[in-house]
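In: 3D, please:
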Amino acid sequence: MEVCRSAISKKLLYNDRWTTYKIQDIAKIGRGRVISSVEIERQKHPLYPVYSSQTSNDGIMGYLDDYMFDGEYITWTTDGANAGTVFYRKGKFNCTNVCGTLKIQPKFGCYFVSLVLQQATQKYVSFNLANPKLMNNIMASIKIKMPDIEMQKQLSKIFQTLDSCLLVHQRTCDMYSREKQYLLCQMFI
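Out: Below is the predicted model of the structure:
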């Protein structure tokens, strides 16, 4: 299913006739702050996710009592093995200092921009360093092609539906895998 999604992404998310934009012209670029595991452990009512440079568990490192960001954003991993990995975020959340943020202008679809960036960012990651990086200044200079807002909305709906189906299938596979492990363990008691 992931291979199918990737192939569909390459076909639907790029068209030479679309308008080219630099990220710096369509988004406010930012960064999170240093958040330690000790700070996370000290929280009394942790409700708001902390996104870091990790990609497992949707990038969630832990939870805090308060939040730094609220709304629709794009985050990306700035440092490490997963540098350039892009996520669409919605709601109240926090980011660490190794997590870049993009607040997309209202005349563009944030979810759609995240889809396009997922296809584009790996070309801009500096892998010639000991620690791969995709810093804010490089993100700012990335050029992407986008259709008008109505087409962005239509394509976003297609991908949201596709992603929902993928999630359901992945959870089903995970459930059957756990069931299989349980049954195998019961067979050899």
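In: contacts, neighbours, all on C-alpha from now
Out: Noted.
In: And the helices in this protein?
Out: For the chain, the helices defined by DSSP state H cover 2-12, 23-26, 37-41, 110-120, 136-141, 149-187.
In: Most tightly packed of the ones you listed?
Out: Comparing these on average neighbours per residue, with mean count of other CA atoms under 10 Å, the densest one is helix 110-120 at a mean of 21.
In: from the middle of its chain, how far away would that one be?
Out: Distance of helix 110-120 from its chain centroid, counting by CA atoms, centre = their mean, to the nearest Å, is 9 Å.
In: Just want the angle from that helix to helix 2-12.
Out: 100 degrees (axes from the mean of the first three to the mean of the last three CA atoms, to 10 degrees).
In: Please name the residues that touch the nearest residue to Lys28 once chain neighbours are set aside.
Out: In this structure, Lys28 finds its nearest non-sequential neighbour in Lys103, 5.1 Å apart by CA to CA, 6 or more residues apart in numbering. Each residue near Lys103 by CA atoms under 8 Å, 6 or more residues apart in numbering is listed here: Ala27, Lys28, Ile29, Glu72, Tyr73, Ile74, Cys110.
In: Could you do Ala83 as well?
Out: So Ala83 contacts Ser53, Trp76, Thr77, Gln122, Val125, Pro132, Lys133, Leu134 (CA under 8 Å, 6+ apart).
In: Report how many residues lie close to the closest residue to the second one other than its chain neighbours.
Out: For Trp76, ignoring the flanking residues on the chain, the nearest one in space by CA to CA, 6+ apart is Val86 at 4.4 Å. Under the neighbour criterion other CA atoms under 10 Å, Val86 is assigned a count of 25.
In: isn't Val86 right up against Gly59?
Out: No. Here Val86 lies out of contact with Gly59, judged by CA atoms under 8 Å, at a distance of 10.1 Å.
In: Next, the second sequence, to be compared with the first:
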Amino acid sequence: MSATGSYPVYGATGLIGYTDSYAHNGESILIVKDGSGVGSLSYVNDHFSVIGTLNYLTPKEKYSSLYLYYALMAFNFTPYITGMAIPHIYFKDYGKAKLFCPSIEKQIRIASLLHNIEQKLVVEQNLITSLNAQKSYLLRMLFI
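Out: Predicted coordinates:
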């Protein structure tokens, strides 16, 4: 793993580096399975690799990865956590849980709507950051 490879490598904290080869390709849901961030999710759609602290889920046909990602964002992993010092979750346990999945068409519509809302939130958060920076600048200029 290096900083100059072509393919991202993900770990519990997100993107941790790059490599010259990849282990997986396509849409997947990454789930932190060990440590303090256990149950945290990420969505990827490209060539990628993961390290041992992550599980990756690739849904079967007739299921939208993005819909399942948003459904799992509301999923409570707490009952599936084991381990005292270092918490763990295992797919063999939470993989038996049931999620509501409407028709693939509705899954795609719901996921698209939620994705658009998420993108709007990112834009608004960036705007707030920019406005706070502008406010700080103007306040500094006021007291010069």
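In: Using CSV, lay out the helices of the first structure together with distance to Pro49 of the first structure.
Out: Output for the helices of the first structure, formatted as CSV (distance: least, CA to CA, whole Å):
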stretch, distance to Pro49 of the first structure
helix 2-12, 26
helix 23-26, 25
helix 37-41, 10
helix 110-120, 19
helix 136-141, 22
helix 149-187, 20
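In: closest one to Cys99 of the first structure among those helices?
Out: Of all the helices of the first structure, helix 136-141 sits nearest to Cys99 of the first structure, with 9.8 Å by CA to CA.
In: so the closest one matches what in the second structure?
Out: Using TM-score structural alignment, the residues of the second structure aligned to helix 136-141 of the first structure are 91-96.
In: Can you give the contact residues for that stretch?
Out: Residues contacting stretch 91-96 of the second structure (CA under 8 Å, 6+ apart): Asn55, Phe77, Tyr80.
In: redo that, cut-off 7 Å
Out: For stretch 91-96 of the second structure, the external contacting residues (CA atoms under 7 Å, 6 or more residues apart in numbering) are Tyr80.
In: ok, now which ones touch the residue mapped onto Trp76 of the first structure from the second structure?
Out: Counting by TM-score structural alignment, Trp76 of the first structure corresponds to Ile31 in the second structure. For Ile31 of the second structure, the contact set (CA under 7 Å, 6+ apart) comprises Gly39, Ser40, Leu41, Ser42, Leu54, Asn55, Tyr56.
In: With Tyr63 of the second structure instead?
Out: Taking CA under 7 Å, 6+ apart, we find Tyr63 of the second structure in contact with Ile104.
In: Quick one: map it onto the first structure.
Out: That one, Tyr63 of the second structure, aligns with Phe108 by TM-score structural alignment.
In: Tell me how far that match lies from Met68 of the first structure.
Out: Separation of Phe108 of the first structure from Met68 of the first structure (CA to CA, to the nearest Å) stands at 22 Å.
In: With Glu179 of the first structure instead?
Out: 40 Å.
In: Over to Thr85 of the first structure?
Out: On the measure of CA to CA, Thr85 of the first structure and Met68 of the first structure end up 21 Å apart.
In: Which one of the two is surrounded by more residues?
Out: Counted by other CA under 10 Å, Thr85 of the first structure and Met68 do not tie: Thr85 has more neighbours, with 24 against 13.
In: circling back: identify the farthest-apart pair in the contacts of Ala83 of the first structure.
Out: It's Ser53 and Gln122 that sit farthest apart of these, by CA to CA, at 14.8 Å.
In: nearest spatial neighbour of the residue most central in space within the first structure, skipping sequence neighbours?
Out: Centroid check for the first structure by CA atoms, centre = their mean gives Phe87 as the closest residue, at 0.9 Å. Leaving aside its sequence neighbours, Phe87 of the first structure sits nearest to Thr75 (CA to CA, 6+ apart; 5.3 Å).
In: That neighbour contacts Val86, correct?
Out: Yes. Proximity of Thr75 of the first structure to Val86 meets the contact threshold set by CA atoms under 7 Å, at 5.8 Å.
In: show me what contacts the nearest residue to Val50 of the first structure once chain neighbours are set aside?
Out: Spatial nearest neighbour of Val50 of the first structure, chain neighbours left out: Asn94 (4.6 Å); criterion: CA to CA, 6+ apart. Listed by CA under 7 Å, 6+ apart, the contact partners of Asn94 of the first structure are Gly32, Tyr48, Pro49, Val50, Tyr51, Tyr67, Met68, Phe69.
In: looking at it, the last one is touching Lys92, isn't it?
Out: Yes. Counting by CA under 7 Å, Phe69 of the first structure sits close enough to Lys92 to count as a contact (5.6 Å).
In: In the second structure, which of the contacts of Lys103 of the first structure still touch?
Out: Compared against the second structure with both residues aligned by TM-score structural alignment, their matches' CA atoms under 8 Å, the contacts of Lys103 of the first structure retain Glu72, Tyr73, Ile74, Cys110.
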